[in-house]
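# quick one: sequence and predicted model below, then my questions.
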Amino acid sequence: MKLRNPSEKCLSDIAKKIESYSIEEKLKIISEIYPERVVFSTSFNIEDQLISHFILNGKIPIKIFTIDTGRIFKETYQVWSDTNKFYNYSISAYYPNTKKLEKFLSEKGPNSFYENVQNRIKCCFLRKVEPLKKALQGNAIWITGLRSEHSIERKNFHFLEWDSNYQLIKYHPLFNWKSDEIMKLIKKYNIPYNRLYNNGYLSIGCAPCTRSVQSGESYRSGRWWWEENSVKKECGLHLKNIRN
């Protein structure tokens, strides 16, 4: 059964209920409002690692999952493994539909995303969006590591909002945090993190589609760098996010 589109008042009530608490307490309260219907998606970037720490260290009953596109960095697999060991937890994994992906690769080839935007968006859809839809089924709140610092487009989002595409509430606990604030806590608590950050990577996705970022470049400039329009610096997971 799908959650009804909550009114602005509903979102406002939740926001007021959690506003004076720490991140850990906010996550705990949200898990109590929708028991067993709150999930967190991690791609093992630094904001995701900090949120995972809040959830796992605080033993908050929120399920953590990731989407394995099949083309992520070996360093990402390493931090995934390190995180499981560090917290004695097993992060759930979701994968693309094998038959659909086989058909796409047979018709277009393994690197067709470099050829045009349409192919890239289709690749992202098969490898990320479809598995995400499966992971979110039956849940009421989707917690993400989305931050306003990531891009101009994301500044227009809100820390708590309704997503009409997935028919649930999205909560971005670190929405207004800066990277240096996050990294400071990562190091303070010795939280496992992707070592690619030490080599100039900021937003880490699939290996063929991610490069390091040079001084003065925007946060997500390393993603799909061959595409000129910054509006296209999304894989489709957050494009239809709407605050009701």
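Structure received. The structure presented is a predicted model; accordingly, all values stated were derived computationally and were not measured.
# contacts, neighbours, all on C-alpha from now
Will do.
# name the helix or strand for the closest residue to residue 162 other than its chain neighbours, please.
Leaving aside its chain neighbours, residue 162 sits nearest to residue 169 (4.5 Å; criterion: C-alpha to C-alpha, 6 or more residues apart in numbering). Residue 169 is located in strand 168-171, with elements delineated by DSSP states H and E.
# okay, buried residues for that strand please.
Residues of strand 168-171 classed as buried: 168, 169, 170, 171 (neighbour count, 16 or more other C-alpha atoms under 10 Å).
# so where do the helices sit in the protein?
Using DSSP state H, the helices of the chain run over residues 8-18, 23-33, 46-57, 74-87, 98-108, 117-124, 130-136, 179-188.
# most tightly packed of those?
Stretch with highest mean neighbour count among the helices of the chain: helix 46-57 (a mean of 21; mean count of other C-alpha atoms under 10 Å).
# take the one below as the second:
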Amino acid sequence: MNEKLVYDTWEKADIPTFPSESDTKGALETLQWAYDHYGDTLVYACSFGIEAIVLLDLISKVKPDAKIVFLDTNLHFKETYETIEKIQERFPKLNIHLQQPALTLEGQAEKHGEELWKTNPNLCCEIRKVIPLRKAVESHEAWITGLRREQSESRKNTNFLNQDHKFKRIKVCPLIHWTWKEVWRYVYKHELPYNKLHDQGYPSIGCAPCTLPTHNMEDLRAGRWSGHQKVECGLHESAPNS
């Protein structure tokens, strides 16, 4: 059995391989390996978007009481919070934690001005997403995310296991080979609850002020940060093997 990968002593020769041709295209096998090796030091940073729904179902098969963290910016759609409630009902053993930013929206406005997401979205994401995730993973060795290679140009080199230089952890990405159609096929087949905004033209759902509906299926993140030269919130680096 492969030893667990550790960020500080990452060696490519130690990286295990997973069968991308399996029923879950390597996702279930990746999760099984990750929980076998990291146990309670593995946490899933969950967006509760459609990819997350698939991952939550798969995770529940491997570790029913897995740690799940949601970066609660206090700016999400009400439908997102409703989705979290439905998921908790469907998977009652999951340990879902809503990670809060240190700054309230009022405190952020006092320090940086009203509606920072309009004037400086990068800083807003740093305060409300990046810093909270850093706090959420600081006591963990690895974290899971729902990145897929198909999602964007910046994610096409993502691997099942990645050395995450930003948070200095191992980043586990089980869904890298899944297509948009395969994600939806899985959700429908297993009758999983999901965010109804997906049915209203929102393929990628983030904070309400920074997310618009889009029907551009060539770019599933086209509705995020419209009008800004920004495609990521800052949680994921675009460099290969990041």
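Great, that's in hand. In this text, all values refer to a predicted model and were calculated from it rather than measured experimentally.
# before we move on, the earlier item: any chance of the helices of the first structure in CSV with distance to residue 211 of the first structure as columns?
Converted to CSV, these look like this (distance: least, C-alpha to C-alpha, whole Å):
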stretch, distance to residue 211 of the first structure
helix 8-18, 36
helix 23-33, 31
helix 46-57, 16
helix 74-87, 13
helix 98-108, 23
helix 117-124, 16
helix 130-136, 24
helix 179-188, 18
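# residue contacts, the residue nearest to residue 203 of the second structure when sequence neighbours are not counted?
Leaving aside its chain neighbours, residue 203 of the second structure sits nearest to residue 220 (5.8 Å; criterion: C-alpha to C-alpha, 6+ apart). Applying C-alpha atoms under 8 Å, 6 or more residues apart in numbering to residue 220 of the second structure gives the contacts 151, 152, 203, 204, 214.
# if we go to 10 Å?
By C-alpha atoms under 10 Å, 6 or more residues apart in numbering, the residues touching residue 220 of the second structure are 150, 151, 152, 180, 202, 203, 204, 205, 214.
# now do the contacts for the most centrally placed residue in the second structure.
By C-alpha atoms, centre = their mean, the mean C-alpha position of the second structure lies nearest to residue 145, the distance being 3.9 Å. Contact partners of residue 145 of the second structure, counting by C-alpha under 10 Å, 6+ apart, are 43-47, 51-52, 55, 171-176, 236.
# ends of stretch 117-137 of the first structure, how far apart?
28 Å (C-alpha to C-alpha, to the nearest Å).
# and if you look at stretch 158-170 of the second structure?
Termini of stretch 158-170 of the second structure sit 12 Å apart (C-alpha to C-alpha).
# that stretch maps to which residues in the first structure?
Here stretch 158-170 of the second structure aligns to the first structure at residues 157-169, judged by TM-score structural alignment.
# buried residues in that stretch?
Applying 16+ other C-alpha under 10 Å to stretch 157-169 of the first structure flags 157, 158, 159, 160, 161, 162, 163, 166, 167, 168, 169 as buried.
# among the residues you listed, which lie within strands?
Here DSSP state E is the test, and those give 160, 161, 162, 163, 168, 169 as lying in strands.
# on that earlier part again, quick one: the strand holding residue 169 of the first structure to the second structure mean distance?
Mean deviation of strand 168-171 of the first structure relative to the second structure after superposition (mean C-alpha distance after the TM-score superposition for the first structure): 1.2 Å.
# from the contact counts, what lies against that strand?
strand 38-41, strand 141-143, strand 160-163 (3 or more C-alpha pairs under 10 Å, 6 or more residues apart in numbering; DSSP states H and E).
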